[in-house]
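**Student:** Below is the sequence, then the predicted model.
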Amino acid sequence: MSADEVKATPAPEVSEGLQATVMKMVEEKKTQFVAKIDEYAEMEQIKTIADKANQEPKTVAMGIAGAAVFFGVMTVVLMVGMKTLLELALYIPAVMKSIKAIESPEKDDDTDLLSFWVVYCFFTICDPFVQMVFFWVPYFGLFKFAFLQYCYRFKGTLFITETILKPVYNKITAMMEKAAPAAPAEAPEKAD
């Protein structure tokens, strides 16, 4: 019998349930195989890096794991200590500029910096109360930092001083002058 004479036998009938089960098993094996290939490729990348660095693959893998832990810890530290870092990023340049302004003979920079320090102190004093109200706003400290940077870098304090602080100051001073009796022009003489 030659190959031409042999008749192909038809495939046996298979139920759909069995066919679905077999296909599911094939997909699972395929997924496992692809995962093994990916794992092998990652190990090959680590080996390639290790070969370039002339180090053992285990050493390189430990270095990568150490870097991941370091970045994780730094992320936590920065998220927890973000407020302090932002405060320092604003405070240190302002102090340095203030010292230069004290030593300079010009008066314009003094007025600008005094206005900034008034706004900065106002925010510092009001911060606990504002935090209680806006605790639900994500990155509120970052918004506060951006606003204070605007005040410091772009002379925003002059705008704040002219539109908010001076009118409030004038109203409070007028109320205080109205409430307090006028002081005598001269101190009375001591009676003997």
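**Tutor:** That came through, no problem. Nothing here was measured: the structure is a model prediction, and the numbers come from that model.
**Student:** C-alpha only now, for contacts and for neighbours.
**Tutor:** Will do.
**Student:** list the buried ones in stretch 120-139?
**Tutor:** residue 120 (16 or more other C-alpha atoms under 10 Å).
**Student:** typed the wrong thing, it's stretch 163-170
**Tutor:** Neighbour-count burial for stretch 163-170 [16+ other C-alpha under 10 Å]: residue 165.
**Student:** who's in contact with that stretch?
**Tutor:** In this structure, no residues lie in contact with stretch 163-170 by C-alpha atoms under 8 Å, 6 or more residues apart in numbering.
**Student:** In terms of secondary structure, what does the lengthiest helix in the chain contact?
**Tutor:** Longest helix in the chain by number of residues (criterion: DSSP state H): helix 16-53. Secondary-structure packing of helix 16-53 (3 or more C-alpha pairs under 8 Å, 6 or more residues apart in numbering; DSSP states H and E): helix 57-80.
**Student:** between the helix or strand just after the helix it packs on and helix 57-80, how big is the angle?
**Tutor:** Using DSSP states H and E, the helix or strand that follows helix 57-80 in sequence is helix 82-103. Angle of helix 82-103 versus helix 57-80, following axes from the mean of the first three to the mean of the last three C-alpha atoms, to 10 degrees, is 70 degrees.
**Student:** let's bring in a second one:
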Amino acid sequence: MDFSKVQAQLLTRFEQQFKLPRSYIVLGGAGFYLLLVFLNFGGIGQLLSNLAGFAYPGYLSLKALKTSSSKDDTRLLTYWVVFAALNVVEFWSKAILYWVPSYFLIKTFFLLYLSLPQYNGAEVIYRKVLAPLTDRYVDGGAPANDLLNKVQEKTQ
């Protein structure tokens, strides 16, 4: 059975049982999720924040693997590079960041900005922050190619 059909059936049952619009359950669920992230009981804020940054892009990535177009692949690969860079920076600055009030709530909104196609935030962050740092090493420039050639020569 299709996941979207199951969702529609659950929301229809909610409407019939409580005599409320289905948007209430969606908004209520999102509000409860963000409240849990904000309160961060037992460190659950970090888990829920990372889940927000992983679930939807992961789903889109699985769908993109089934298509022949490379446009969605490039957009998603850009997201995963930015997501990984953010996690590395977060790991090394953990002692400072966790003192910021509502850090995981801010991080959750930032991850949504990065992942949602209507904002295309990952592309913006990649172009403005990561590309200037990495282009001289990865963009087919001489240092990267020379290093790769030297490694290949040593292994042969």
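**Tutor:** Yep, it's here. Remember, predicted model here, so these are calculated numbers, not experimental data.
**Student:** in the second structure, what residues pair with the longest helix of the first structure?
**Tutor:** Per TM-score structural alignment, helix 16-53 of the first structure has no counterpart in the second structure.
**Student:** and that helix with helix 57-80, angle?
**Tutor:** 100 degrees.
**Student:** Mind jotting down where the helices sit in the second structure?
**Tutor:** Under the criterion DSSP H, the second structure contains helices at 3-18, 22-39, 44-64, 71-92, 94-97, 103-115, 121-125, 131-138, 142-155.
**Student:** just how off-centre is the fifth one within its chain?
**Tutor:** Relative to the chain's own centre, helix 94-97 of the second structure is displaced by 20 Å; criterion: C-alpha atoms, centre = their mean, to the nearest Å.
**Student:** contacting residues for residue 49 of the second structure?
**Tutor:** If you count contacts by C-alpha under 8 Å, 6+ apart, residue 49 of the second structure has them with 37, 104-105, 107-108, 111.
**Student:** please redo it, this time with the cut-off set to 7 Å
**Tutor:** Going by C-alpha atoms under 7 Å, 6 or more residues apart in numbering, residue 49 of the second structure touches 37, 104, 107-108.
**Student:** Tell me the counterpart of residue 155 of the first structure in the second structure.
**Tutor:** Aligned by TM-score structural alignment, residue 155 of the first structure pairs with residue 120 of the second structure.
**Student:** how close does the closest residue to its match other than its chain neighbours get to residue 95 of the second structure?
**Tutor:** Distances taken as C-alpha to C-alpha, 6 or more residues apart in numbering put residue 114 closest to residue 120 of the second structure, at 6.1 Å, once the chain neighbours are dropped. Residue 114 of the second structure is 24 Å from residue 95 of the second structure, where distance means C-alpha to C-alpha, to the nearest Å.
**Student:** Work out which residue lies at the spatial centre of the second structure.
**Tutor:** The second structure has residue 53 as the residue nearest its centroid, 3.2 Å off, counting by C-alpha atoms, centre = their mean.
**Student:** Now do the contacts for residue 73 of the second structure.
**Tutor:** Taking C-alpha under 7 Å, 6+ apart as the test, what residue 73 of the second structure contacts is residue 64.
**Student:** check contacts around the counterpart of residue 140 of the first structure in the second structure.
**Tutor:** Aligned by TM-score structural alignment, residue 140 of the first structure pairs with residue 103 of the second structure. The contact partners of residue 103 of the second structure, by C-alpha under 7 Å, 6+ apart, come to residue 97.
**Student:** From residue 31 of the second structure, how far off is residue 103 of the second structure?
**Tutor:** Using C-alpha to C-alpha, residue 103 of the second structure is found at 17 Å from residue 31 of the second structure.
**Student:** Kindly report the same for residue 128 of the second structure.
**Tutor:** Residue 128 of the second structure is 32 Å from residue 31 of the second structure, by C-alpha to C-alpha.
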